[in-house]
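Colleague: what would the 3D arrangement of this be:
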Amino acid sequence: MRRSAPGRSASGSDVTAPKRFPATLKPAAAAVQREVLMPQRHLHQATRDAARLARPSGTGLDGGAVRERMVARLRAEGRFDERVLAAMAAVPRHEFVDTALAAQAYEDTALPIGHGQTISKPSVVAHMLGLLFAGHGARQRGSLGRVLEIGTGCGYQAAVIALLARQLTTIERLQGLHDKARQNLQRVALPRSQPAPRLIWGDGHAGHAASGPFDSIIAAAGGEDLPPAWAAQLAPGGRLVAPMAAAGRGQVLVVLDHVVEGGASRWVRSEHEAVLFVPLKSGVV
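Modeller: The predicted structure follows:
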């Protein structure tokens, strides 16, 4: 999955946070350094799970049948947005994992992608994108609009978002993963009607003001509190979904809505289920 850090964009421009932030949000505390990997499992555990899972049966991975079966299993749970499921059915997840693990690509499990990271479980991707779609602005637009993704990872979620957004900017702090995601996304054919994702090697902690404001922001790494730069770059009517620390609950999915009433802006925060994502970090590597 992905992380964030101060640095430069792919174009060489500095990535800096806005100087003014919503007064209701305080600067993020230092990220807790823990050997955890997203979602909900350590790297060695994800590797063991990948080794024991059964190979998909039926047609080959490129045929689409295994993707349809993955989506059918998610649909049977009855809690995921159909637009998200349709996008996931169109993206070949096996193209974003190592060849040795491709047979497990359509199981609902995290898989190692190198650099000490993992690709998120399909159900986690579906749930977080569904939360974005449930926002008032997305319901009005019928799409996720202009999206900022914090933590590109291997690029799988970026490919799914690209089918649901008007424009996607995605940031990765690890250059090795940034380069891998770029190669993966170039190999996977996205519809020509969709703008190509903008990949940035830089500090996701600071967002990317040059590409904002954003209708939707989604993060794949969690800190002690939401970075003020993210809220400052969230457009009126926009929604943010990210794992963050919650008092007495560990790490949970946090939803932040930018609400405008009577010409005044306010940010409404709600907390959802417990999760376990890697720490949000600063500093490109």
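Colleague: only C-alpha atoms from now on, for both contacts and neighbour counts.
Modeller: OK.
Colleague: just the helices in the stretch 51-200 of the chain please.
Modeller: Here the stretch 51-200 of the chain has its helices, by DSSP state H, counting those that start in this stretch, at 65-76, 82-90, 122-133, 136-141, 156-162, 175-187.
Colleague: what are the buried residues along the longest one?
Modeller: Looking back up the chat, that one is helix 175-187. L177, H178, D179, K180, A181, R182, N184, L185 (16 or more other C-alpha atoms under 10 Å).
Colleague: need the winner for burial among the helices of the stretch 51-200 of the chain.
Modeller: Using mean count of other C-alpha atoms under 10 Å, the stretch among the helices of the stretch 51-200 of the chain with the largest mean neighbour count is helix 156-162, at a mean of 25.
Colleague: and the contacts of it?
Modeller: The set of residues external to helix 156-162 that reach it, using C-alpha atoms under 8 Å, 6 or more residues apart in numbering, is 84, 87-88, 91, 93, 96, 119, 125, 149, 152, 168, 170, 181, 185, 190, 194-197.
Colleague: quick one more, to check against the first:
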Amino acid sequence: MRAPANPANQALEEMLRIQVIERGITTPRTLRALRAVPRDAFFPPGTRDNVYADKAQPIGHGQTISQPYIVALMTDRLDIQPTDNVLEIGTGSGYQTAVLSMLAARVYTIERVKPLLDTAFDRLGTLALKNIHFRLADGTQGWAEFAPYDRILIAAGAPQVPEKLLLSNLKDGGLAIFPLGPEANQTLTLIRRQGDSLRPTPICPVRFVKLIGIEGWAER
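Modeller: Next up, the predicted model:
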């Protein structure tokens, strides 16, 4: 007799098919990373009804966990290689961090909200992910100790290209991805560094929380 299907696995596969694969993201490594990370582990108890909903979900402190498609899209466009070091700015729930850790050699993640960082640290520790390094700081200032990075992911909307951050933290030839523009009119943007030039490629309209920091928006 065949064992009954796991409802959680069924929900995950349905999400991947409808929200990710049918929208054009089919890279095997990206899909494997998404399958390997239990998204429900990054939601507080009692809030897991919308784990696979096609929209961002609040996680407290004015922050959100991105919808699965956006996590998949940002991850896929970074084209992370197994030897890459990745800088993530905005740990948030830790879900995107975990997905990155499945693809990269090391992930260095910065969060400015201590309760979020503490919770993400505990969640990622429970999953026994050993290649993640955490820091409480203004992410727009980067993490000079381990720079330069092969890839940078900024999980909040920047008012303009953070040139100082990218030129001091991103390797020549490296890629960065982040939302760019005013809060109501952001564009997900991929940046490739070529020498001292930062060459942008717009991807699609998005809506993220603001990137707060010296090279971001001022905190009110």
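Colleague: sorry, back to before: format the helices of the stretch 51-200 of structure 1 as TSV; extra columns: distance to A219 of structure 1.
Modeller: Below are those laid out as TSV (distance: least, C-alpha to C-alpha, whole Å):
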stretch	distance to A219 of structure 1
helix 65-76	22
helix 82-90	17
helix 122-133	9
helix 136-141	17
helix 156-162	11
helix 175-187	15
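Colleague: out of the ones you listed, which gets nearest to I218 of structure 1?
Modeller: helix 122-133 (7.8 Å; C-alpha to C-alpha).
Colleague: list the helices and strands that closest one packs on?
Modeller: The elements that helix 122-133 of structure 1 packs onto, with contact taken as 3 or more C-alpha pairs under 8 Å, 6 or more residues apart in numbering; DSSP states H and E, are helix 82-90, strand 214-219, strand 234-246.
Colleague: quick check: the alignment partner in structure 1 of L116 of structure 2 vs R166 of structure 1, distance?
Modeller: Aligned by TM-score structural alignment, L116 of structure 2 pairs with L177 of structure 1. From L177 of structure 1 across to R166 of structure 1, the span is 24 Å (C-alpha to C-alpha, to the nearest Å).
Colleague: mind listing what F208 of structure 2 touches?
Modeller: A155, A156, G157, P179, E183, Q186.
Colleague: ok, 6 Å please
Modeller: For F208 of structure 2, the contact set (C-alpha atoms under 6 Å, 6 or more residues apart in numbering) comprises A156, G157.
Colleague: shouldn't it be within a helix?
Modeller: No: looking at F208 of structure 2 with DSSP: H, G, I helix; E, B strand; the rest coil, it is coil, so not inside a helix.
Colleague: quick one: what's aligned to it in structure 1?
Modeller: So, by TM-score structural alignment, F208 of structure 2 is matched to F277.
Colleague: separation between its match and V125 of structure 1?
Modeller: 12 Å.
Colleague: for T99 of structure 1, same thing?
Modeller: The value you get for T99 of structure 1 to V125 of structure 1, if C-alpha to C-alpha is used, is 21 Å.
Colleague: could you dump the helices and strands packed on helix 122-133 of structure 1 to TSV with distance to D49 of structure 1?
Modeller: Putting those into TSV (distance: least, C-alpha to C-alpha, whole Å) gives the following:
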stretch	distance to D49 of structure 1
helix 82-90	22
strand 214-219	25
strand 234-246	24
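Colleague: what's the closest of those to G145 of structure 1?
Modeller: Short answer: strand 214-219, nearest of these by C-alpha to C-alpha, at 5.5 Å.
Colleague: which residues of structure 2 does the closest one align to?
Modeller: Here strand 214-219 of structure 1 aligns to structure 2 at residues 149-154, judged by TM-score structural alignment.
Colleague: in the matching stretch, what's buried?
Modeller: Neighbour-count burial for stretch 149-154 of structure 2 flags Y149, D150, R151, I152, L153, I154 (criterion: 16+ other C-alpha under 10 Å).
Colleague: that stretch vs structure 1, average offset?
Modeller: Comparing stretch 149-154 of structure 2 with its match in structure 1 after superposition yields a mean distance of 0.4 Å (mean C-alpha distance after the TM-score superposition for structure 1).
Colleague: now the strands: where do they sit in the stretch 1-150 of structure 1?
Modeller: Using DSSP state E, counting those that start in this stretch, the strands found in the stretch 1-150 of structure 1 span residues 111-114, 117-119, 146-150.
Colleague: map T91 of structure 2 across to structure 1 for me.
Modeller: Using TM-score structural alignment as the criterion, the counterpart of T91 of structure 2 in structure 1 is T152.
Colleague: what does M15 of structure 2 give?
Modeller: Using TM-score structural alignment, M15 of structure 2 sits opposite M70 in structure 1.
Colleague: could you do T30 of structure 2 as well?
Modeller: T30 of structure 2 maps onto V84 in structure 1, by TM-score structural alignment.
Colleague: so what's K210 of structure 2 up against?
Modeller: Counting by C-alpha under 6 Å, 6+ apart, K210 of structure 2 has contacts A156, G157.
Colleague: how near is it to E145 of structure 2?
Modeller: 25 Å.
Colleague: again, but for L175 of structure 2
Modeller: In terms of C-alpha to C-alpha, L175 of structure 2 sits 19 Å off from E145 of structure 2.
Colleague: with neighbour numbers in mind, choose between these two.
Modeller: Neighbour count, other C-alpha atoms under 10 Å: between L175 of structure 2 and E145, L175 has more, with 26 against 7.
Colleague: quick one: that one and R151 touch, right?
Modeller: Yes: between L175 of structure 2 and R151 there is a contact at 5.0 Å, judged by C-alpha atoms under 6 Å.
Colleague: leaving out sequence neighbours, find the closest residue to G130 of structure 1.
Modeller: D81 (5.3 Å; C-alpha to C-alpha, 6 or more residues apart in numbering).
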